[in-house]
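Peer 1: Using only what follows, build the 3D model:
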Amino acid sequence: MEVFPAVDILSGNCVQLVGGDRLTATVYGSPIDNARRWIAEGAANLHVVNLDGAFAASSTNAAMIREVVEMTDVFVQVGGGIRSLEDARGWLNCGVSRIILSTFATQDPAVIRTLSQEFGSERIMAGVDARNGEIAVSGWQELAGDFIGWAEKFEELGAGSLLYTNVDVEGKQAGIDRAPVQKLLDAVSIPVVIAGGVSSSQDVRSLKELGASGCVLGSSLYSGKITLKEALEAAL
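Peer 2: Okay, here's the model as predicted:
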């Protein structure tokens, strides 16, 4: 199973939030320094979230993410604020390994097929961020229907993988909720990466046992509750 240390960028800083609330932001220095730290500790993948929004609207973050891509040889997936085909193509054309389409994919699902045909499905990941069993969109402020139904639709449209984030436990460092993860993995056949609540080696082992293709480490990694070495060993 793959492990993805998170590098979430807000106003040029690497941060971690609780439940997506910007008022809870804890700053952890520069994005590139953190990217280099996780790579030095053995990361082969990075999960980068542009919390300030679109490619064109956040040139500072775009430059930072481009620097991460250019100065490392790891797999970099990027999400956050991709609101148009122009945004999506901008990230993919600057060398990002894979993009994550979330709110945009629920507003215009056909973009998944368009981008998968244009760039290859392996570079297109659909975000399934869920609260209370419904997909959460627009910065997790709105609910837009059953998350399983959306996951199945994204697969049908050609998404190469899914990112499932359990908003109910995200950032709380209190462990994963296995039930919705199992429900999702039973419903689709494409790879699924899990985010939200991954706080211990046991969480990582549980996700591997359930059949997840990967997991994202955020707040618990930055706070020291779990080390990257522990997570990588549990994922073997």
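Peer 1: When you work out contacts or count neighbours from here on, use the C-alpha atoms and nothing else.
Peer 2: OK.
Peer 1: quick one, what contacts Ala110?
Peer 2: By C-alpha atoms under 8 Å, 6 or more residues apart in numbering, the residues touching Ala110 are Leu157.
Peer 1: 10 Å instead, please
Peer 2: Each residue near Ala110 by C-alpha atoms under 10 Å, 6 or more residues apart in numbering is listed here: Phe104, Ser116, Phe154, Leu157, Gly158.
Peer 1: same deal with Leu163?
Peer 2: When the contact criterion is C-alpha under 10 Å, 6+ apart, the partners of Leu163 are 100-102, 125-129, 151, 191-195, 213-216.
Peer 1: That one: which element?
Peer 2: For Leu163, the host element (DSSP states H and E) is strand 161-166.
Peer 1: Now do the strands in the chain.
Peer 2: For the chain, the strands defined by DSSP state E occupy 2-10, 13-18, 21-27, 45-50, 75-79, 98-101, 124-131, 134-137, 142-146, 161-166, 192-195, 214-217.
Peer 1: Now the second one, please; I'll put the structures next to each other:
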Amino acid sequence: MMEVVPSIDISQGKAVKRIKGIKGSGLILGNPTKVAEEIYSLGYNFIHVVDLDAAEGTGNNEDKIKEIVKVGFNKIEVGGGIRSVEKANGLLSLGVTDVVVSSILFTDKVEFDKMSKLFGDRLFFSIDYCGGKTLIRGWKEKAKSVDETLSVIKDYDIKGVIFTYVCNEGTKKGIDDNISIYSVKVNKIKGYAGGISDVKDLLKLKDSKIDFAIVGMAFYSGNLKGVKNV
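Peer 2: Got it, this is the predicted structure:
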């Protein structure tokens, strides 16, 4: 069974859903805690939160994350701007269950090494990618190919990998056709985000041995609201 995980992206204290990460695009959903409470009321136990301001280096929304933790979810994973052990530790101390990092593997390997040693069992690595290339620094720079990134990450003792298909993120244009090729190379917990539109996409991800699918635009526009697993 593959779990469906709604996402809450936070910018300037509000829950939003951007298209391909572009500021000002997509939806403004309002109070993140209220959004979280609605998701919880639908019976979801697992959510994915992204602090967009922290990712962009323009601030942080830890006060909002602290409120979301109180809603009652079993699992809350948080990503966005986690570039130090202190930042990760701070989020985990708020009651967040797992943290998600990406760029740090390429920008500060020493710090990433420390994180994986200190709390690898609560650490997910997100491969943010498009066109076969891993993207870093807010998706503005290309790093290694996805295959090269996978070969680097396999040596680390972490909880899992999230494949974030930036090409279609926030568009509902469908998932990456190559996901099964990448997924088979990971023997840890596997998540996927980007372009998910409907149950057919979810079933394809399940067939590709993905453990959980992160939904945003398809959830908030109603396509997948209430679908908890496939």
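Peer 1: quick revisit: just the contacts of Ala110 of the first structure now: which is nearest Gln77 of the first structure?
Peer 2: Among the contacts of Ala110 of the first structure, Ser116 lies closest to Gln77 of the first structure (C-alpha to C-alpha), at 15.0 Å.
Peer 1: how far away is that closest one from Arg123 of the first structure?
Peer 2: Applying C-alpha to C-alpha, to the nearest Å, one obtains 7 Å for the distance of Ser116 of the first structure from Arg123 of the first structure.
Peer 1: Check the contact lists of the two and give me the overlap.
Peer 2: Common neighbours of Ser116 of the first structure and Arg123, using C-alpha under 10 Å, 6+ apart, are Ala159, Gly160.
Peer 1: before we move on, back to that, okay if I get the strands of the first structure as CSV plus distance to Asn61 of the first structure?
Peer 2: Listed next are the strands of the first structure as CSV, based on distance: least, C-alpha to C-alpha, whole Å:
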stretch, distance to Asn61 of the first structure
strand 2-10, 7
strand 13-18, 9
strand 21-27, 15
strand 45-50, 7
strand 75-79, 11
strand 98-101, 15
strand 124-131, 20
strand 134-137, 22
strand 142-146, 25
strand 161-166, 21
strand 192-195, 22
strand 214-217, 20
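Peer 1: closest to Leu185 of the first structure out of those?
Peer 2: Minimum separation from Leu185 of the first structure across the strands of the first structure (C-alpha to C-alpha) falls at strand 192-195, 7.2 Å.
Peer 1: The second structure: matching residues for the closest one?
Peer 2: Following TM-score structural alignment, the aligned partner range for strand 192-195 of the first structure in the second structure is 190-193.
Peer 1: check the fit of that stretch onto the first structure and give the mean distance.
Peer 2: In the superposition against the first structure, stretch 190-193 of the second structure averages 0.4 Å from its aligned positions (mean C-alpha distance after the TM-score superposition for the first structure).
Peer 1: Show residues contacting that stretch.
Peer 2: Outside of stretch 190-193 of the second structure, the residues within contact range by C-alpha under 10 Å, 6+ apart are 2-5, 7, 124-128, 159-166, 168-170, 175-176, 179, 183-184, 202, 205, 208-216.
Peer 1: Can you flag the buried ones in those?
Peer 2: Among the contacts of stretch 190-193 of the second structure, those classed as buried by 16 or more other C-alpha atoms under 10 Å are 2-5, 7, 124-128, 159-166, 168-170, 175-176, 179, 183, 202, 205, 208-216.
Peer 1: filter the contacts of Ala110 of the first structure to the buried ones?
Peer 2: In those, burial by neighbour count holds for Phe104, Ser116, Phe154, Leu157, Gly158, counting by 16+ other C-alpha under 10 Å.
Peer 1: contacting residues around Ser206 of the first structure?
Peer 2: With contact taken as C-alpha under 10 Å, 6+ apart, Ser206 of the first structure is in contact with Ile176, Arg178, Val198, Ser200, Ala212, Ala234, Ala235.
Peer 1: Now restrict those to buried residues only.
Peer 2: Buried members of the contacts of Ser206 of the first structure, counted by 16+ other C-alpha under 10 Å: Ile176, Val198, Ser200, Ala212, Ala234, Ala235.
Peer 1: could these go into CSV alongside distance to Ala63 of the first structure?
Peer 2: CSV is the format used below for these (distance: C-alpha to C-alpha, whole Å):
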residue, distance to Ala63 of the first structure
Ile176, 33
Val198, 29
Ser200, 33
Ala212, 31
Ala234, 34
Ala235, 32
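Peer 1: which of the contacts of Ser206 of the first structure lies closest to Cys94 of the first structure?
Peer 2: Ranking the contacts of Ser206 of the first structure by separation from Cys94 of the first structure, with C-alpha to C-alpha as the measure, puts Ala212 on top at 28.2 Å.
Peer 1: Nearest spatial neighbour of the closest one, chain-adjacent residues omitted?
Peer 2: The shortest distance from Ala212 of the first structure to any non-neighbouring residue, by C-alpha to C-alpha, 6 or more residues apart in numbering, is to Val192 (5.5 Å).
Peer 1: Could you count how many residues lie near the one you found?
Peer 2: Using other C-alpha atoms under 10 Å, the number of residues around Val192 of the first structure comes to 25.
Peer 1: Nearest spatial neighbour of the alignment partner in the second structure of Glu209 of the first structure, chain-adjacent residues omitted?
Peer 2: Aligned counterpart of Glu209 of the first structure in the second structure: Asp207 (TM-score structural alignment). The spatially closest residue to Asp207 of the second structure, leaving aside those adjacent along the chain, is Ser180, at 8.0 Å (C-alpha to C-alpha, 6+ apart).
Peer 1: residue contacts, that neighbour?
Peer 2: The contact partners of Ser180 of the second structure, taken as C-alpha under 10 Å, 6+ apart, are Lys204, Leu205, Lys206, Asp207, Ser208, Lys209, Ile210.
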